[in-house]
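*Asks:* Okay, sequence plus prediction incoming.
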Amino acid sequence: MTGVLTEEGVFVGGGGEGYGSPQELLLKYGNRHGLIAGATGTGKTVTLQILAEGFSSAGVPVFMADVKGDLSGVAASGSEAAKLHAPFMERSATIGFDLAYRAYPTVFWDMFGEQGHPVRTTVSEMGPLLLSRLLGLTDAQEGVLNIAFHIADEEGLALLDLDDLRAMLRHVGERADEISLQYGNVDIRSIGAIQRELLVLENQGGEKFFGEPALELSDLIRTDSSGMGQINILAADKLMASPRLYATFLLWLLSELFEELPEVGNPDKPKLVFFFDEAHLLFDDAPKALVDKVEQVARLIRSKGVGIYFITQNPTDVPDGILSQLGNRVQHALRAFTARDQKSLRLAAENYRANPRFDTEIAIKEVGTGEAVTSFLQAKGVPGMVERTLVRPPQSRLGPLTPPERAQVIADSPLGTKYDTPVNRESAQEILAKRAELAAKEAAEAELREKASKTASGRSELDAGFDEFNNARRYQPTKKTTKKTTRSSRSDSIVETFGKSLARQLGTKTGQALVRGVLGSLFKSR
């Protein structure tokens, strides 16, 4: 075997005495999905690495999550100075593989933007179903979230980040009575619960996942100048501290691939191969609706040219409806220490086409590190007979890059200028804030107009009162009075009469206040 590729497929391994014929994964069945399973420390990571190498060499882009930080070495060449060089050469000689060290075109991604280019999506693209799963919402809370998304669409409010979603939920809460009549009950308590879960997500670093520029799938499906497929590695060691966020992100990515890629039928090779490490996290405590969605995507996405490969410890971690669609399988050792382990081992063996030369159950239990029981689809998509296989050594470095080496790969990537700097354009939060500011301004202006109107009305009444008062002062009696006290009394009577009349005419508080201020001295002189 001269390289990682045969005429038709990816070379996986072979065997010496007691092992089967050389094993390869046919490229034309690479989109029929697969499974890599086995206990911790049995060689799953190496198998994942050599499959990524093989697909890349065939011009097929790859996306995989690096859960333990071990896969970054694919960006560097293996070395004859490495301590595993001698065992690798011995293994290569045994299986007839010509080991030639080399590096592969690699792009690093990181949701937190620390070990790779930031990978983001918008709240709108995530959608209420996956977001409800991410937040762990109840049915009632999910219903309120659906209403918020629907109203945002109706009003043209873009939901880009968590701040937009918070603002939208407040908007829905303020209009709860109005909205409930049209869309059903909007419980303020449900909105409060969603807001609390958003705070938890933010504390876990989830706010960095939502925003712009959002990831474009075309930047994952690329080849280099030599025609080799780009290997996309998501740094997931820190992300694993939030397993629900990790699983939801990968499921979102699958959904986006399913929705955006065109139908290609049965291509000669996949357009993209997607490796889902720690696959059990996707299904742990997942509601049936979500599992059904994953099964639907797995069943239909192969016609888009995408192959999905689940990596997990035990095949029973994957629901039967999805497991039945995984045609290419690499089973590393399973340890049967308990009755439950023995049952799982038996079920795993039953998933393979039996080989009369050995007992599959015993083989799964006995294979060593770097060995596996394999079965790949053959001509016409028929499952191949199970074989014991020595997995070939990787051509790239086995083990992680150093931080300076990783930083250099990131700096050399042409995607940095596109994704490394976040963008915050006008969206729901800003639009709703402007609406609230405009409404407050209009309310203030209306209040001022009302006060001005009342003041003008009060002054009109006051002017009329002054006219009457002046007319009363100009009144002079025709008869002369003989006593000074009589004239004074009559004058006081006129003033008092006018005051009472004027008080009756002034119907507003503003007018009365003005009277008390202007005419008070006249009344006090009595």
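*Replies:* Great, that's in hand.

*Asks:* When you work out contacts or count neighbours from here on, use the C-alpha atoms and nothing else.
*Replies:* Noted.

*Asks:* where do the strands sit along the stretch 201-350 of the chain?
*Replies:* For the stretch 201-350 of the chain, the strands defined by DSSP state E, counting those that start in this stretch occupy 231-235, 272-277, 306-312, 328-331.

*Asks:* the inter-axis angle of the first one versus strand 272-277?
*Replies:* Taking axes from the mean of the first three to the mean of the last three Cα atoms, to 10 degrees, one finds strand 231-235 and strand 272-277 inclined to each other by 30 degrees.

*Asks:* re the thing from before, would you mind giving the strands of the stretch 201-350 of the chain as a markdown table with mean neighbour count and distance to Arg353 added?
*Replies:* Converted to a markdown table, those look like this (neighbours: other Cα atoms under 10 Å; distance: least, Cα to Cα, whole Å):
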| stretch | mean neighbour count | distance to Arg353 |
| --- | --- | --- |
| strand 231-235 | 26 | 32 |
| strand 272-277 | 25 | 24 |
| strand 306-312 | 24 | 19 |
| strand 328-331 | 26 | 11 |
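
*Asks:* second one coming, line it up with the first:
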Amino acid sequence: MAQTDKKDGSVPLGIRPEFINRHGCIFGATGTGKTVSLQMLAEQFSRIGVPVFMADVKGDLSGMAAAGQMTEKLKERLEEKGIPTPEFSSLPVTFWDVFGESGHPVRATISDMGPTLLASMLNLNDTQEGVLNAVFKFADDEKLLLLDLKDLKSMLNFASENSAKLKAQYGNISAASVGAITRALLRLENEGGDKFFGEPMLDVADLMQTVDGKGVINILSADKLINSPLLYSVFLLWLLSEIYEALPECGDLEKPKFVFFFDEAHLLFDNCSHVLIEKVEQVVRLIRSKGVGVYFISQSPNDIAEEVLGQLGNRIQHALRAYTPKDQKAVRSVGETMRPNPKLDLPQVILELGVGEALVSFLDEDGTPGVTQRAYIGTPGSRIGPLSADERKQVMQTSLVAGVYEQAVDRQSAYEVLDSLEKQHEAAEAQAKAQNQRSAIEEFLFGSTGPRGGHHDGLLESVAKSVVRTQTRRVVNKGLESIVRGIFGTLIGRR
């Protein structure tokens, strides 16, 4: 995918297939060629049968679904740098979109996201995260499904109204914390979270497909999603965690099962709590043994947590700019993280690299970082630049998952169960007002002939029953009081 300088003897460079799952990174300032390097890696992996996933932040990567073309300018560059002419051809591509506009919808359920990732997405403090954990536990104990945002909001409302009865088992659930979580959910909903949470949930097996021996390139349309950086970063972390959970241990393979590209990686580490950074480190460290490679793309290695950076074996470093003493110190630091080359002053070369040129260090046959080389990034065989709207539409219509995720499903879950209980409560109140007989009402609602029969109640039903019983007694007592006043009024009138 890369080529050393022609004047020094042109030598092709590439990542050995058996070491693709040792992870990697692409760094460089804006406009230095990171996107083409990303496209080259993804194309190389796809052509050997490895499916990949990447986020298309600028909309440039959709062209991988079409064949590239030779131009005079490209021909001149290839000849000048001694780069072989690529095989121009399209690649199998599947488009995805959290908002369901420029790709197939991607959904997750609230339960599957879990309280830890959701708390990070909502930017909750420790107290609010504790309340969210309690609500998840309550829903799990009562076997209530949390699938979409309305399920979670219903659970929060129920827990707040019945906090006194839940306190002994689940701790304090303050109205202030519930209110803060609800407001955060409203912000998330306004950013499109209502479209992301629900069913059918993405099956990660649909990302790991091949067509005619080529790995499918899964491209997430992220030009709109990137405007919600927290949703973007937590979504990608959730997806990576899902892949990790779904795949079995497989040890070392001739080539990986899947490669995950994390573009704009600084957004993940800028917004992550310490707990989530530990989770990222754990997933990156362990997912290698499941045949998955993870590649981070950002402007500088300083954007990545050190614990994660140390696990990235394959590196492509494009030019950096250093206009201040702080920037110059950062460049020196970057040069020190790569394996030295006696022929190159790495910090100085990083400042001199041209567009499409990079310092490259891939793992050698022994699995150790190779000596850093100055190289030109090759030219992809697929198109550089976006597809037209009609071309994208055609790709989506012929996709392997066309029609699978387009129609949302809203089955019975927490919202419907709690709504049903509330309607039963209202019906019981209406019945109580009509009866005016406490014993008859209680027999109907709670006795052996009532709708509850001799059923053993769970905590949710006990709380609901207590609310109904209290309201019933109020109604009956009020009715008896009216009757007594009427009787005494009649007796006084007779006198």
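*Replies:* Great, that's in hand. Remember, it's a predicted structure, so these values are computed and weren't measured experimentally.

*Asks:* still on that earlier bit, nearest to Lys509 of structure 1, out of the strands of the stretch 201-350 of structure 1?
*Replies:* Between Lys509 of structure 1 and the strands of the stretch 201-350 of structure 1, the shortest gap by Cα to Cα is with strand 231-235, which sits at 71.8 Å.

*Asks:* thinking again about what came up before, nearest to Glu154 of structure 1 among the strands of the stretch 201-350 of structure 1 would be which one?
*Replies:* Closest among the strands of the stretch 201-350 of structure 1, using Cα to Cα: strand 306-312, at 33.8 Å.

*Asks:* In structure 2, what range does the closest one match?
*Replies:* Counting by TM-score structural alignment, strand 306-312 of structure 1 lines up with residues 292-298 of structure 2.

*Asks:* hang on, the earlier thing: now tabulate the strands of the stretch 201-350 of structure 1 in a markdown table and tack on distance to Ser132 of structure 1.
*Replies:* Formatted as a markdown table, the strands of the stretch 201-350 of structure 1 follow (distance: least, Cα to Cα, whole Å):
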| stretch | distance to Ser132 of structure 1 |
| --- | --- |
| strand 231-235 | 23 |
| strand 272-277 | 21 |
| strand 306-312 | 24 |
| strand 328-331 | 33 |
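
*Asks:* closest one to Lys28 of structure 1 among those strands?
*Replies:* So among those, strand 306-312 is nearest, using Cα to Cα, at 10.6 Å.

*Asks:* next one: that closest one to chain centre, how far?
*Replies:* 20 Å (Cα atoms, centre = their mean, to the nearest Å).

*Asks:* about what we covered before: for the match of strand 306-312 of structure 1, give me the average deviation versus structure 1.
*Replies:* Mean deviation of stretch 292-298 of structure 2 relative to structure 1 after superposition (mean Cα distance after the TM-score superposition for structure 1): 0.4 Å.

*Asks:* which outside residues touch that stretch?
*Replies:* For stretch 292-298 of structure 2, the external contacting residues (Cα atoms under 8 Å, 6 or more residues apart in numbering) are 20-28, 34, 256-266, 284, 287, 312.

*Asks:* Looking at the strands of the stretch 201-350 of structure 1, spot the one closest to Leu261 of structure 1.
*Replies:* Comparing the strands of the stretch 201-350 of structure 1 by Cα to Cα, strand 306-312 comes nearest, at 9.1 Å.
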